[in-house]
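Visitor: attaching a predicted model along with its sequence, questions to come.
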Amino acid sequence: MNYTRKRALLACDFCRHRKRRCDGKQPCSTCREASADCVYKELPTDRIEPSSSSQGAVVERLSRIEALLEEQGQKLSEMSLTAYYGSTPASLHSFRSSPLIPAASPASVSNRSQEGDDTSLENTQFLIPRGHTTTLIWLLSLPAVRSVIGDFPENYFHELEENSPLPRPLDLVQPMPLDWPSLEPGLLRKLSNAYFENVSPHLPLFTRQYYEALLEDFMANGPTEDIESAICLCVCALGCISSHSTEASGHLTDCAEDLGLRLFQPALRVILSKTVWGFGSSIQICQALVLAGTYFSYMGRPLHSWKMVYYAGHKFLQLVNDRSSPDQPDQYDESYLRAFWCCFIAECDRVAELDVVRSGIEPLSDKVPLPRNVEASDHDDLIYFVAETAIRRLINRIHSSLYSPDNVDIMVLAESAPAPNNPGLNNILTISSELNRQLEQHYNSIPVQPHIMVDPGSNDRRRILNFRYHHARHLIYRLFVLYIVLQPQQQPSPIPLASSSRSPTPQQGLYPLPRIILEKCHVCIQSGEALLHAAADILDKRSPYLWSVFDVSASCLIVLFLASRSPYLRHLTPDIDALASLVVPKMRKWATPGSSLESELRIVDMLLASRYR
């Protein structure tokens, strides 16, 4: 893959026009040699630049956004203190998520008056940026990785998934009459119960009471080509696949696999028909699309999952536009709130992993309130869901603040010396420290006992929150590891067969690095190790996070591989073989032939094998 050099952090007009490397001096060496006028344009205010007012403004915005996490923490606390599940306190009914930019504190206003108004930052949201650099395929483009495994096109995993055929019952290109499954009421009940036990905790799309009304009508009148029947069939299909969650596709019992597909096939046809040829929208269509996307997630099919959620986002936006007062979020009832946030989390996960097209619902997260608890049956599930919503939004801010090509170009930054006064590094240090503080504050506010970090594996929802915590922390500090491993004066060296001793200092004879940089690298590596331990637990069985956890694990193993090749970081790196023996067998279980999962696993195997060549 050819790497396209991006602009330097600071360049004069002459160098920018001729696409030359600018050293940032006055005049720069290029202008001096060409006897040209060396003129620097005023930097745009929405860039994170060293020694500019925008750095302080971005940090200030991160601080002010913290109020959102505080309000969500208060919401969670109120929910946990609800003594009577049968009714919802008025404070919960009146809850609204705060705007993304709450009112500034007096101190921040004072600082802002010194810096001047920055309306572009004020109006900019922390969304996952297009072309961000946290994807697995971006890591594969790094020279140290390419030298081992070769070049991969930017759309490699996308094309693998696009060209991988669906199971025949789900290949709906050829028209055929709907084949309704014959189901006994007892089986419908059993599969519905499995859905609410295994799937709904991750996806509280609707309450049990809401679904029961649909199911009663479905059993009384039989299936029809309407969206309500499709919802019931999707719920039962998800109940089926989640009941056999420890078995990989191709290893499911014929009966279980056939039943799940027979349930999902007619539902998918109805959903696609209503989506493509239905020119209106309804909350039921959004719900059905989210359910279909979740089924594909359980199958480990990220593109098909994204497509369903993408359609759901479009349908939700259509609902918003059709409302008489779209800017009045308090008019949304519970079904709208749950559908929006389920769609939001699913789409953000796919955008972060595959950098796919957005539906446009992400900015609505500032206006749409969080779900409210209305039933005892899903009270705890909703607490975990609101907590996951908050951490997903914080991870979006990590992407926006640290991995946007417009803010930080780590390839360019790595060309600079790792000196204590390096302005680019100081920028990243400032932003990452603030993001980490927000992360810790959020997790400390989750009102579940015991604390998530004390007992992360007691149920599936705690495992997911634990995984997302370590993933966020790993991303916050990953740039420091990449900065070190991309240093031009550093050459990869063979890895000793003995496991790392994790001594506190690197080997002798190296250019000294600022201690704080090594400390941040250590935090990233430790978080990566904890992430893989958490991933191993989640990958024990099928879940809607299957592809996401697999992909993040592969990326994390690559970062640890790069760290183990660096003479600066090798002493901080854990025993990668031991970590691989823990998580790779779990990954191999789901790497079905021809899938992107199989390709990612093959890449990981190649990197691990190269350590001893």
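Guide: Structure received. These numbers come from a predicted model, not from an experiment.

Visitor: for the rest of this, base every contact and every neighbour count on C-alpha atoms.
Guide: Will do.

Visitor: helices of the stretch 251-400 of the chain, residue ranges please.
Guide: Assigned helices in the stretch 251-400 of the chain, in chain order: 254-277, 283-298, 302-322, 334-354, 379-402 (criterion: DSSP state H, counting those that start in this stretch).

Visitor: could you say what helices and strands the shortest one packs with?
Guide: Of the remaining helices and strands, those touching helix 283-298 by 3 or more CA pairs under 8 Å, 6 or more residues apart in numbering; DSSP states H and E are helix 227-243, helix 254-277, helix 302-322, helix 334-354, helix 546-565.

Visitor: next up, a second structure to put side by side with the first:
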Amino acid sequence: MYKSKAVEDTVTVGTHALYAPDGVPSTAWLLSHPKIRALLGSCPDDYISQVEVAAPLPSKLDLSLASPLKFPPLEPSFVDILVADYFSSVHPYYPLLGRSVFLTHQRDVLRDGLQSTIESAICLCVYALAAIAASQPGVPLDGQFDHMGSIFMSPALKIMMSLSTFALQPSVESSQAWTLAAVWFTYLGRPLQSWKCISQAAANLQHLFHCDLRACFDLPPSCLRELEKDVPLPTYNDDEAAEAPFLVAEVHFRQLINNTNTQCEDHRDVIGPPQLIPGAFPEDEIPPGEPPEELHDGLLRRASQLLCELDDWFEQLPREIKPSSERIEATSDQAKVLRARYYAAKIAIQRPLLLYASEQAFTDIPVSLVEVCEACVEDCKLLLLSMSQVSRKRSPYLWSLSQTALDVVLLLCVTYSSPHLSFLVEELLDLQELVIANLTRWSTPGSAFEAAIGIIERARMKQGLLRSRDS
């Protein structure tokens, strides 16, 4: 296998870094649920997607290849501040390249000036990320720091688009640059543009490690899975080694959540978890002559097995990064995100049971089903508290966690509307207002954050949960 010097000496872009920093949640699937439709009326399944497609890019972001390439001036003292901000505020979330490697790129750039090279693009991406991450908590997403970051990101993207189109030799550095750009778009709350950048990074690596005609002209549907066996894992120096496990664990949780949500969409008409497929588990095969088990018993058994597998994996996490399950402030930003993803994974497994229970006209709901619904609701509450901690300041997770919070609020609304489960969410109004307050920090006209607030407000009006503003 071809292995460049960059692969050996830098924090390489492994497959875990190529999963988009801000994933696509399951809101579309929930919006199609009958009880959600009853709450929201004629809300299209792809409403959030439509909002994202229609939202314009930042006004200061110039991506026209026809316009001349304009480089911002680089004052060494100002650059030092940006680099410090990047490695303190952004790098811990996504340790994509080592400090020593970056400083080598920057030394060449400061000596020779910014040019149409991938090294210049990497430096510009780092400066753009530092500028936007350093903004004050609660500054709107269309604030001055977004424009400041655009000054650096505009020429960086032009360089990257040109090289991706015309360069004949792919490089790991190109994938690093595209991934850094993807992270920058997540700070803007722009998941679709982030995914486009990740797609470019993945295609570049596909060509790097499988450089043949089939790879160039007939890419497999998911080149990420094809790369898992070839792309080396990142390497870190001693100072950076502690940051890697957070990223790997967080991406593992997101893969689990995404796989569960995707299968839910594929089998939305089937009541039960996505794994409820004949032959998915050995015990699914019912011996001849034995009556089939009750549906809720089968759902409970499968959910229990999946939760046990999740908890077994959770227990294997290094003690230094394992998030606490108690309602206490996490010690680091990464721990806050990891805890939110852990609860989201548990909810993804238990959610089909909660929806199933909410749809049944039980005269005597089984105690075992009540217990798992109660556990799912408790996980929902803990996720919303964790999300509240993360959303206090700008991060790469603003969009995905805000949409996950919307999912959870809708799930709690369904629970509240069920007579035999409503007692589990007596504080629904307070939870809704917590999420609205978090979303309001980042809501701008036409944004998905504004759309999410509108959806929650609509559900509250339908359920009569609007608290008097004078009280």
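Guide: That came through fine. Treat the numbers as computed from the prediction; the structure is a model and nothing was measured.

Visitor: the longest helix out of those in the second structure aligns to what range in the first structure?
Guide: Taking DSSP state H as the criterion, the second structure has its longest helix at helix 333-359. The aligned range for helix 333-359 of the second structure in the first structure is 460-486, by TM-score structural alignment.

Visitor: how far away is Y384 of the first structure from S147 of the first structure?
Guide: As for Y384 of the first structure, its distance to S147 of the first structure is 43 Å (criterion: CA to CA, to the nearest Å).

Visitor: higher neighbour count, these two?
Guide: Using other CA atoms under 10 Å, the more surrounded residue of Y384 of the first structure and S147 is Y384, with 21 against 11.

Visitor: separation between the spatially most central residue of the first structure and T134 of the first structure?
Guide: The centroid of the first structure falls nearest to D349 when counting by CA atoms, centre = their mean (3.7 Å). From D349 of the first structure across to T134 of the first structure, the span is 12 Å (CA to CA).

Visitor: what of V408 of the first structure?
Guide: 12 Å.

Visitor: more neighbours: which of the two?
Guide: More crowded of V408 of the first structure and T134, by other CA under 10 Å: V408, with 25 against 22.

Visitor: just name the most buried of the helices and strands packed on helix 283-298 of the first structure.
Guide: Of all those, helix 227-243 has the most neighbours on average by mean count of other CA atoms under 10 Å, namely a mean of 26.

Visitor: residues in the second structure matched by that one, start to end?
Guide: Against the second structure, helix 227-243 of the first structure falls on residues 118-134 (TM-score structural alignment).

Visitor: where's K462 of the second structure, which helix or strand?
Guide: Take DSSP states H and E as the rule and K462 of the second structure turns out to sit in helix 448-463.

Visitor: with A536 of the first structure instead?
Guide: Counting by DSSP H and E, A536 of the first structure is found in helix 515-538.

Visitor: how distant is that helix from the center of its chain?
Guide: 17 Å (CA atoms, centre = their mean, to the nearest Å).

Visitor: quick one: that helix to the second structure mean distance?
Guide: For helix 515-538 of the first structure, the mean deviation from the second structure after alignment is 0.9 Å (mean CA distance after the TM-score superposition for the first structure).

Visitor: in that helix, what's buried?
Guide: 517-518, 520-538 (16 or more other CA atoms under 10 Å).

Visitor: same check on stretch 266-273 of the second structure?
Guide: H267, R268, I271, G272, P273.

Visitor: and stretch 299-316 of the second structure, by the same measure?
Guide: L299, L300, R302, A303, L306, L307, L310.

Visitor: same question, stretch 315-325 of the second structure
Guide: I321, K322, P323.

Visitor: stretch 101-115 of the second structure too?
Guide: So stretch 101-115 of the second structure, judged by 16+ other CA under 10 Å, has buried residues F102, H105, Q106, V109, L114.

Visitor: ok, stretch 72-85 of the second structure next?
Guide: Using 16+ other CA under 10 Å as the burial criterion, the residues of stretch 72-85 of the second structure that qualify are V79, L82, V83, D85.

Visitor: in CSV: those residues, plus secondary structure.
Guide: Converted to CSV, those look like this (DSSP: H, G, I helix; E, B strand; the rest coil):
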residue, secondary structure
V79, helix
L82, helix
V83, helix
D85, helix
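
Visitor: what helix or strand is whatever residue of the first structure lines up with S395 of the second structure on?
Guide: Aligned counterpart of S395 of the second structure in the first structure: S543 (TM-score structural alignment). Here S543 of the first structure, judged by DSSP H and E, is contained in no helix and no strand.

Visitor: what separation do you get for the residue nearest to S543 of the first structure when sequence neighbours are not counted and V485 of the first structure?
Guide: Closest residue to S543 of the first structure apart from its sequence neighbours, by CA to CA, 6 or more residues apart in numbering: Y298 at 5.3 Å. Distance of Y298 of the first structure to V485 of the first structure, computed by CA to CA: 36 Å.

Visitor: kindly report the same for H251 of the first structure.
Guide: Per CA to CA, H251 of the first structure is found 41 Å from V485 of the first structure.

Visitor: which one of these two is surrounded by more residues?
Guide: Shown here are H251 of the first structure and V485; by other CA under 10 Å, V485 has more neighbours (25 against 11).

Visitor: which residues touch the more buried one?
Guide: L562, A563, S566 (CA atoms under 8 Å, 6 or more residues apart in numbering).

Visitor: rerun at 10 Å
Guide: By CA atoms under 10 Å, 6 or more residues apart in numbering, the contact set of V485 of the first structure is 142, 144, 414, 479, 491-492, 559, 562-569.
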